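Student: Here is my input, please return the structure:
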Amino acid sequence: MRPATREVICDTATDVLEPRVMQVLAALAQRRGSVVSRGDLVTECWGGRAVGDDAINRCIQSLRRLSQARGGFSIRTVKGLGYRLDETPRASPPSEAVTLAVLAFDNLSGDPTLGWFSDGLSVEILQTVAAGAGVKVMGQGSSFQFRGAAKAAGHVGAELGVTHVLDGAVRRAGERLRINAHLVETAHSVTLWSQTFERDLTDVLAIQDDIARAVAAALSLTFAPSRRAKPLDPATYDLYLQARSPLSGIGGAADAMEHARAMQLLEQVTAHAPDFARAWAELAMRRVVCLRRFERSTFPGLTPAGAAEAANTALRLDPTLGLAHQAISYLGPLASYSARETLHRRALSAAPNDPEVLNHAGQFCAEVGRLGEALEHARQALTLDPLYWPAAQWYAGMLDALGRHDETPALWDAYTARWPDVEPLAGEAIAAAANAGDWDRLERLDETSRLRGLDSPSFRAFVDGQRNRRIRDPRFLQTHREIVAARLAQDGRLSLADIVRLHDLGAPEEAFEAAARASFAHLFDADGQVVGRWTPAILFLAANRLMIADRRFVSLCASVGLASYWASTGRWPDCADDPELPYDFRAECRLVLGAGGR
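Tutor: Presented below is the predicted three-dimensional model:
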């Protein structure tokens, strides 16, 4: 460091700092390892003149960016006191090859019923590390599958492809908490850092931040402190962990009763701790799940406004919460694609390495016909959470949706072998075989599913429907005609799956006629009730290419608001550039819109 010339030299690189930034660095470096108050910085660097907080914050942020780029030191905020400069081993910034798995910490409390507590606390540590450190962190769906002897760093590294593992143990005695944590490099099972934290349970949020900072320092990163909530009393934190532990995203396997219980717990948490942003975000997502997955009559007091209030409260307290942005993206009119896309982008910006956020963003891209982009989000999510079966299903399913059927048989075989009792995976694998016209494979997969006990009436009906795509039994078509007619007569609403299925069963004229008669007004209504499989993603599957090749397909897309979204944003679906399409997709969209389409 050369204060006279404002130069900071790191190995062969030289950075010239702004005068005030250099003064702040010099003041901190002179007392490295000790806390320097904001008042002292004002006196030494601004000559005691009155300056706003923004001036100091800007200098500290500049120095932290330098630390992240060059290494060698870090600047820690000591709440209520000031700042401290610590020297760190000089290392190159981490590359994309650095990945971390945070394992479920062991419960050493002697009370097996507190397993939910150690798991829940581990989830919070995982999220804190992922939010602050510049490395990719595996999702809990994968990392929490390792227990006992399977937690050996080398084994986890081989299974997940991670370079580092954070593991530990939790011991709770009343309102005292002791956490032993250690960071291990997986290639050689070398412990890089180990520490014990012992505090009152009311300081649990501070412990999470401290562990995250220690991990970041061990990896030579800069960790930005999280927005600290006020201390939680142990009883409230217990309620939060009980509600948080079983969280599943939209499309998860939890039933209405589980969600109802979790919402009740989270409502108690937010009542006792109204400044706890993450609890508000969790509550918002739970409410959205219930609004979108279940009949409104199941939750008579639940409204979109209530879900929005929870999400907005979370963002007011902490604008960086990607989960809250994601919750809002599922509210409002479902056909408001531009507004929803903005929220998905915010969620990705806030949480770019969150597998759940990546999956939701990918699902939106599929809704608007950008399947290639959806596949990339799915690939990233699976990389971060490779042992989470919904991520695996979504990735392989997107490959099949793009017609890349030759790439997926090995994937489906691997996934169904790893999760042999997961019915949705087996069903998707069978549907993929039908999409590829590989009927021998379909029968082999069906036989395997029977041997594994997947033989429920609903699953049998699904498999029979896929098999019928070959044999074309006219009874299937007649049954579906009756279903469509009954729904049109009842309230005029059809799901897009109803229309696509009618076309797939060999009745294209009836399919487009039904689409023209159907009402999709509920998709433009903020309080509209979703009907069946509403998502437009089904329209763009490779299996639906014959329907896409018909010009009337564009009118169907216009009726659900897609054509106006494409034309106004210029973000067209992949099929618009299909050289085998027998018409100009963009021109047809503009023609339909000019004729009064949405």
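Student: switch to C-alpha atoms for all contacts and neighbour counts from now on
Tutor: Will do.
Student: Helices of the stretch 51-200 of the chain, residue ranges please.
Tutor: Assigned by DSSP state H, counting those that start in this stretch, the stretch 51-200 of the chain shows helices spanning 53-70, 115-132, 140-143, 153-160.
Student: what about Ala485, distance to Gln478?
Tutor: 11 Å (C-alpha to C-alpha, to the nearest Å).
Student: Compare the helices of the stretch 51-200 of the chain and give me the one nearest Ala434.
Tutor: Of all the helices of the stretch 51-200 of the chain, helix 140-143 sits nearest to Ala434, with 29.2 Å by C-alpha to C-alpha.
Student: To check against the first, give me the structure of this:
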Amino acid sequence: MNGASDLLTTAELVRRDDFTLGAVQVSPSTRKLSGPGGEGSLEPRAMQVLVVLADAAGRVVTREELFRRCWGAAVVGDDSLNRAVADVRRLARTVGDAGFRIQTVPRAGYRLLIEAAFPPESVRPIARRAMFALAGLGVAGAFGAGLWRVRRDRARAQAGALIGESEQEMRAGSPEGHGRAVRALDRAADLASDDPLAWGRLALARYALSEESPPEQATALVAGVQDAARRALTLSSRQPDALSALAILPPYFGDWAAAEQRMHRVLGVAPDHLTTRDARAFLLTSVGRVRENLAERLAMAKEDSLSANLLYRLIYAHWIAGEVDAADRVADKALQLWPRHPGAWFARLWTLAFTGRADRALAHLADASLRPDLPDFIIDSLGTALRALDSGRRADIRAAAAQLMAQVSLGPPLSVNAILLLGGLGEVDRAFKVATAYFLEEGPLMASVRWRPGQFSVSDQRRRKTHMLFVPATSGLRADSRFENLTERIGLAAYWRGRGIAPDYRNG
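Tutor: From the prediction side, this is the model:
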């Protein structure tokens, strides 16, 4: 069926009969699941998803069909479906040996699989007595081996479901999603300790979460990245997720060539590994190779067009390349799929602000329904800078510049924002002062170069970055004679000489 006729409403749930999935009794009318381990309730939308998957009887249900059947005409992002599926999976584990799992079918959707249910606790003593009764016939050993295999296979199936769940959480690109992915993968690695994929994915998830955590937590997570990666590589010496985690873990400001070599080695083992390709593409922008970055971003978009992080970085790639219409289209898609995602939101802001549409950037800033959670002082300073860009009045520009300069000590992202906005406002001298403080820790200006608790944070700006030196807004810096001295002192010029290449801005 198509259209609204097959919409599964909450009223329809009330009229549905109870049914069984493996060892679990499902009651759509009360939204409860009951199993050997207890009972629990689902939110209405999660129960709708479960019922639609159960109705499909093992058929793959596309994400589009799930959105149509469960959300109807409501406009929601992938995160809503991801949460509903994750809620069902979590409750299925909570109520015990569920006997069913939701399988993620990459780039397609989901399907519900029924597994052999393990006997509930009340039955297990009978099974054990039967085993001992059969011991005299030499059957107990075979029975025990079979039981062990059932448990092992069930554990592996559960681990596979958890790995699938973590993939969806990682695609959201949020700290909360990364935290849920780490918890799911911790459990997967416990269930299948001999599975290198579980350990490798855990290493990558811990890395992502470490980039968003306070220093005291990040230290433990970094150690956890290394531990999980070593476990994966002990089981499989070429496990690509583990190799990638170890390659991208060290900060590479001032050491771009070594980082690029590490990433190349991973891609030599797994040429299509998206996380490594994403990291390498960002490195390309950071060293001024923006055309190569765009080519790689476009290639990755064909393989995964729904990842929040890949989408918002594609917005930047189009903007840097002067493809404003393409940047706008990707920004529309990203914010429809992942409303309030900080990376997508800022990418749209900068694209509007620095392409002669400061008035639209101001409207974007004012729309609280799309805006991520930002401190009031950030919203205020962005508004001041955008109004100065819009008016072009000298007094407005001076006021905006002073406000931006006063904030660079409040967190590394403030220096990045200041360099961008000061460059866009034509305040090149002030932009160089911020750059000197941020990159070289020199001069009277005290810029924050490391994130500390209580400071403003954006998840992908916790390390010192250079990408903003090569965007359209900072063209005035690149045209200034001081830029070559800056690149020499921070090591970019040495990178270019060592690689025998020139950055794109020198080639026109």
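Student: Superpose the two chains and report the TM-score.
Tutor: Superposed pair, TM-score by TM-score structural alignment, normalised by the length of the second structure: 0.60. Supporting alignment: 384 aligned residues with a C-alpha RMSD of 4.9 Å.
Student: before we move on, back to that, can you redo the helices of the stretch 51-200 of the first structure as TSV with mean neighbour count?
Tutor: Output for the helices of the stretch 51-200 of the first structure, formatted as TSV (neighbours: other C-alpha atoms under 10 Å):
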stretch	mean neighbour count
helix 53-70	16
helix 115-132	22
helix 140-143	22
helix 153-160	19
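Student: list the contacts for Gly39 of the first structure?
Tutor: Contacts for Gly39 of the first structure (C-alpha atoms under 8 Å, 6 or more residues apart in numbering) come out as none.
Student: Could you check which residue of the second structure pairs with it?
Tutor: In the second structure, no residue is matched to Gly39 of the first structure (TM-score structural alignment).
Student: so which strand or helix has Gly39 of the first structure?
Tutor: Taking DSSP states H and E as the definition, Gly39 of the first structure sits inside helix 38-46.
Student: Would you mark the buried spots in that helix?
Tutor: For helix 38-46 of the first structure, the neighbour count (16 or more other C-alpha atoms under 10 Å) marks Arg38, Leu41, Val42, Cys45, Trp46 as buried.
Student: element containing the nearest residue to the second one once chain neighbours are set aside?
Tutor: In space, and not counting its chain neighbours, Leu41 of the first structure is closest to Val24: 6.7 Å by C-alpha to C-alpha, 6 or more residues apart in numbering. With elements taken from DSSP H and E, the one containing Val24 of the first structure is helix 19-30.
Student: Compare the helices of the stretch 51-200 of the first structure and give me the one nearest Cys365 of the first structure.
Tutor: Ranking the helices of the stretch 51-200 of the first structure by proximity to Cys365 of the first structure (C-alpha to C-alpha) places helix 140-143 first, at 22.9 Å.
Student: Show me what that closest one packs onto, helices and strands only.
Tutor: strand 99-102 (3 or more C-alpha pairs under 8 Å, 6 or more residues apart in numbering; DSSP states H and E).
Student: against the second structure, where does the strand it packs on fall?
Tutor: With TM-score structural alignment applied, strand 99-102 of the first structure matches no range in the second structure.
Student: For the lengthiest helix in the second structure, enumerate the helices and strands it packs against.
Tutor: Longest helix in the second structure, counting residues (DSSP state H): helix 140-172. Where contact means 3+ C-alpha pairs under 8 Å, 6+ apart, helix 140-172 of the second structure is packed against helix 78-94, strand 100-105, helix 124-133, helix 175-191, helix 196-210, helix 308-320.
Student: from these, which stretch is densest packed?
Tutor: helix 196-210 (a mean of 28; mean count of other C-alpha atoms under 10 Å).
Student: elements contacting that one?
Tutor: Secondary elements touching helix 196-210 of the second structure (3+ C-alpha pairs under 8 Å, 6+ apart): helix 140-172, helix 175-191, helix 215-235, helix 240-248.
Student: right, so of those helices, which gets closest to Phe100 of the second structure?
Tutor: helix 140-172 (9.2 Å).
Student: and the residue nearest to Leu41 of the first structure, how many neighbours?
Tutor: Neighbour count of Val24 of the first structure, defined by other C-alpha atoms under 10 Å: 19.
Student: Next one: it from Thr14 of the first structure, what distance?
Tutor: 18 Å.
Student: Kindly report the same for Ile471 of the first structure.
Tutor: For Ile471 of the first structure, the distance to Thr14 of the first structure equals 72 Å [C-alpha to C-alpha].
Student: In the first structure, what residue corresponds to Ala388 of the second structure?
Tutor: Ala388 of the second structure maps onto Asn468 in the first structure, by TM-score structural alignment.
Student: where's that match relative to Asn435 of the first structure, distance?
Tutor: Taken as C-alpha to C-alpha, the span from Asn468 of the first structure to Asn435 of the first structure is 12 Å.
Student: more crowded one of those two?
Tutor: For Asn468 of the first structure and Asn435, the more surrounded residue by other C-alpha under 10 Å is Asn435, and the numbers stand at 21 against 16.
Student: Does the more buried one touch Leu541 like I think?
Tutor: No - taking C-alpha atoms under 8 Å as the definition, Asn435 of the first structure is not a contact partner of Leu541, at 9.8 Å.
Student: residue contacts, Leu477 of the first structure?
Tutor: Counting by C-alpha under 8 Å, 6+ apart, Leu477 of the first structure touches Leu502, Leu505, Gly506.
Student: Tell me the secondary structure of it, please.
Tutor: On the three-state scheme (DSSP: H, G, I helix; E, B strand; the rest coil), Leu477 of the first structure is labelled helix.
Student: and it, what pairs with it in the second structure?
Tutor: The equivalent of Leu477 of the first structure in the second structure is Ala401 (alignment by TM-score structural alignment).
Student: Can you tell me the centre-most residue of the second structure?
Tutor: Gly173 (2.1 Å; C-alpha atoms, centre = their mean).
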